[in-house]
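Student: here are the coordinates; sequence isn't available:
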């Protein structure tokens, strides 16, 4: 007989573990109870699915302590399940010889299973892993399961000797590592699957891990070689009570571990929810903006304190009433119909879009707001949340800036910029209605001398007085503009004849020629007024009409000033 390759290595005593080139006639053959085999596989799958669920709980935890508790308890449940699968699988194997198990070694064999489970759960609790980490995890997990299996088989007490076929031994380790890696890979590979969902992913990857554990066991059992003689008349008997006890303990332990972790998870989620509600309430109560929640009928469900400040209503006066009480017309009249149209599938003209509108206070005053509306749908419940910002100050500043840009700082009359925007619009209205527009170009005579002799302060007061006199003789529809320096323009809309413009020009000239009392100085000023007209459909531009009035004014100055002239 050829010596084994490890012959001569007495320190290793590998021949006491492996069997090679022996006499096949010395081997004992066994068989399986397939009902117990199926039970062992189901147990492996069950505890693996539980482990996957616990790994998800650990991954979603926000505290290191809770994560480690989940991993530790899950490792205990999975390790015990793997060991139970192994032991039931051993009991399912029938030999024609009495077999018992060393209690200490049998109990000790659960340690590698727990360590392998801990390695697996540590990895499964991560958000993502690299291919190298997956490979290392698969190797360590497979090695741990293999160590559990072979140490458990070493606890067998029987007359035949137990040896292992080297090839099948190697195959069992490879199978264990590869299938463990596959189970881990499936868990991460399917984690983002939109087709399976979380439950389907757990079931599939848990089944893969359970099959991996069971496959390693039964491949390793195929590596076992029992050397000895059968005991005549021996009949293998199943210890049903032991099998039932192991099954119940394993399932109950897994269920308890899962229940405890779910309970802790729900407690943590409840605490987070409570904290989130507290934060939201703090934000809700302290928000500067008004926040109003209404139902699908427009009935106010809740308001924050800022709403009371903005609208002047108490919270108790608003809850249960329709939101349109805070709206002026026409929004008030159209609100219910708009809400009904939207809920029936109409366009989203407000939802999710910030817009400027107006609101009404308790005292009936109207103020500008910026409104943003969000929608909340939960099953059949539809709610709308409105965020309201009072933009009165913003609008006031905008109006001030607009006025500064379009009005003269000294006289507060509209300036050239305002004229450039208003005159074309007035001409467009005249084209539509067939009206007549008169333009008076007014230049003060002798203003420079007064300004030089009496000083700029008196000159400024004179310009302000001129502005007031121009306003006093103008009509409500007229536009009075300070163009530049001592030049003014009056735009006269809605005229029926040229003579109306001349009447206004004459009143203007008479008003300006009246003496002025300016800080103790009596000042008399004169004016030259040029007139131009825009007739509907004439095609003149605003600049052309203004230029004609300017030319008419200069014609007056050439003739001796303090008069009125027209070129068209």
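Tutor: Thanks, I have it. This one's a predicted model, so the numbers in the text were calculated from it and none came from an experiment.
Student: drop to CA atoms for contacts and neighbour counts, all remaining ones
Tutor: Will do.
Student: quick check: residue 308 touching residue 315?
Tutor: Yes: the pair formed by residue 308 and residue 315 meets the contact definition of CA atoms under 8 Å, at 6.5 Å.
Student: presented hereafter is structure B, for comparison with structure A:
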């Protein structure tokens, strides 16, 4: 077995990865407050999906991968597959949010949305790993893979619940911190499932180096996130009284779909 190092640069990459996951989660939750309380919530839901799927999950994953190395091997990245993994992350998060926002009173909406989003996040992770080209033979421990998928589903369900219920900046920050831990936990559980060994049939490794492909992509998505963060801000928005709407009692306020 070849030695795998997930922390080539020490705690720098996991710390930065967590920071991006926390930032993406925080921005997504702030966007969802607006999606719950303002007209035009479809745009805010898309913004939340970009923030959480793009920065909170995909950027987190590949910042962590910058610290990944395998002893005596070459690692390259397949560009189309890597880009596809980013698209998967954002689409599945949007789909989960769309389901729970459009069906707020349906008790099945949260587990369905969480299941779809969690499986999609796991698919993003392993699609990204599939896009990693190396001259070693890579295998995965089925038990740890299953555990990583379970963590992804639970984390996605919790994230959607937070998106539906969180209000107030301090609670939002706490929820984003928990979401960041869950996303990072899923990533490293999936990575620890991996093992590598040399093969007698060495094949030519093609693709882009990590810094050539990932750095501009990470910077690009992160800049989009920063622009959204400046637009949304982290201050409380004006939210209606959730116990009374138009003189009638209500447990939760949802704007008209029109």
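Tutor: Everything's here; your move. Note that the coordinates shown come from a computational prediction; the quantities given were computed from them, not determined experimentally.
Student: what's the TM-score here?
Tutor: Taking TM-score structural alignment, normalised by the length of the second structure as the basis, the two superposed chains have a TM-score of 0.75; 223 aligned residues with a CA RMSD of 2.9 Å.
Student: tell me who's in contact with residue 67 of the first structure.
Tutor: 57-59, 61 (CA atoms under 8 Å, 6 or more residues apart in numbering).
Student: so which of the residues you listed wins on neighbours?
Tutor: For the contacts of residue 67 of the first structure, the largest number of neighbours (other CA atoms under 10 Å) sits with residue 58, at 27 neighbours.
Student: re the thing from before, who touches both of residue 308 and residue 315 of the first structure?
Tutor: With contacts defined as CA under 8 Å, 6+ apart, no residue is adjacent to both residue 308 of the first structure and residue 315.
Student: does the residue nearest to the spatial centre of the second structure sit in a helix, a strand or a coil?
Tutor: Centre of the second structure computed as the mean C-alpha position; nearest residue by CA atoms, centre = their mean is residue 57, 2.2 Å away. Secondary structure state of residue 57 of the second structure, per DSSP: H, G, I helix; E, B strand; the rest coil, is helix.
Student: can you give me the distance of it to residue 28 of the second structure?
Tutor: The gap separating residue 57 of the second structure from residue 28 of the second structure is 11 Å, by CA to CA, to the nearest Å.
Student: overlap of the contact sets of these two?
Tutor: Common neighbours of residue 57 of the second structure and residue 28 are not found (criterion: CA under 8 Å, 6+ apart).
Student: follow-up on the earlier one: burial of the residue nearest to the residue nearest to the centre of the second structure when sequence neighbours are not counted, as a residue count?
Tutor: Leaving out its chain neighbours, the residue that sits closest to residue 57 of the second structure by CA to CA, 6 or more residues apart in numbering is residue 21, at 6.1 Å. When counting by other CA under 10 Å, one arrives at 30 neighbours for residue 21 of the second structure.
Student: repeat for the one 3 residues further on
Tutor: Neighbourhood size, residue 24 of the second structure [other CA under 10 Å]: 33.
Student: could you do residue 238 of the second structure as well?
Tutor: Residue 238 of the second structure - counted by other CA under 10 Å - has 10 other residues nearby.
Student: list the contacts for the counterpart of residue 30 of the second structure in the first structure?
Tutor: The alignment partner of residue 30 of the second structure in the first structure, by TM-score structural alignment, is residue 53. The neighbours of residue 53 of the first structure, taking CA under 8 Å, 6+ apart as the test, are 202, 258.
Student: any idea which helix or strand carries residue 53 of the first structure?
Tutor: Assessed by DSSP states H and E, residue 53 of the first structure sits inside helix 34-60.
Student: just residue 105 of the second structure next, same as before
Tutor: With DSSP H and E as criterion, residue 105 of the second structure is part of no helix or strand.
Student: please, where are all the helices along the stretch 1-150 of the second structure?
Tutor: 12-37, 41-49, 60-66, 79-102, 109-130, 142-165 (DSSP state H, counting those that start in this stretch).
Student: what count of nearby residues applies to residue 3 of the second structure?
Tutor: Considering only other CA under 10 Å, residue 3 of the second structure is surrounded by 12 other residues.
Student: nope, residue 557 of the first structure is what I meant
Tutor: Residue neighbour count, defined by other CA under 10 Å, stands at 20 for residue 557 of the first structure.
Student: ok, now which ones touch it?
Tutor: Contacts of residue 557 of the first structure (CA under 8 Å, 6+ apart): residue 528.
Student: that one maps to what in the second structure?
Tutor: Using TM-score structural alignment as the criterion, residue 557 of the first structure maps onto no position in the second structure.
Student: quick check, residue 557 of the first structure in a helix?
Tutor: Yes: using three-state DSSP, the assignment for residue 557 of the first structure is a helix.
Student: ok, now how distant is it from residue 254 of the first structure?
Tutor: Looking at residue 557 of the first structure against residue 254 of the first structure, where the rule is CA to CA, the gap reads 108 Å.
Student: residue 308 and residue 315 of the first structure: who's more crowded?
Tutor: Neighbours were tallied for residue 308 of the first structure and for residue 315 using other CA under 10 Å; the higher tally belongs to residue 308 (18 against 15).
Student: what helix or strand is the more buried one on?
Tutor: helix 305-311.
Student: pull out the buried residues from that helix.
Tutor: 305-308, 310-311 (16 or more other CA atoms under 10 Å).
Student: swap in stretch 358-374 of the first structure?
Tutor: Going by neighbour count (16+ other CA under 10 Å), the buried part of stretch 358-374 of the first structure is 358-361, 366-373.
Student: what does residue 194 of the second structure correspond to in the first structure?
Tutor: Across the two structures, residue 194 of the second structure finds its equivalent in residue 224 of the first structure, going by TM-score structural alignment.
Student: ok, that match to residue 112 of the first structure distance?
Tutor: The spacing between residue 224 of the first structure and residue 112 of the first structure, counted by CA to CA, is 20 Å.
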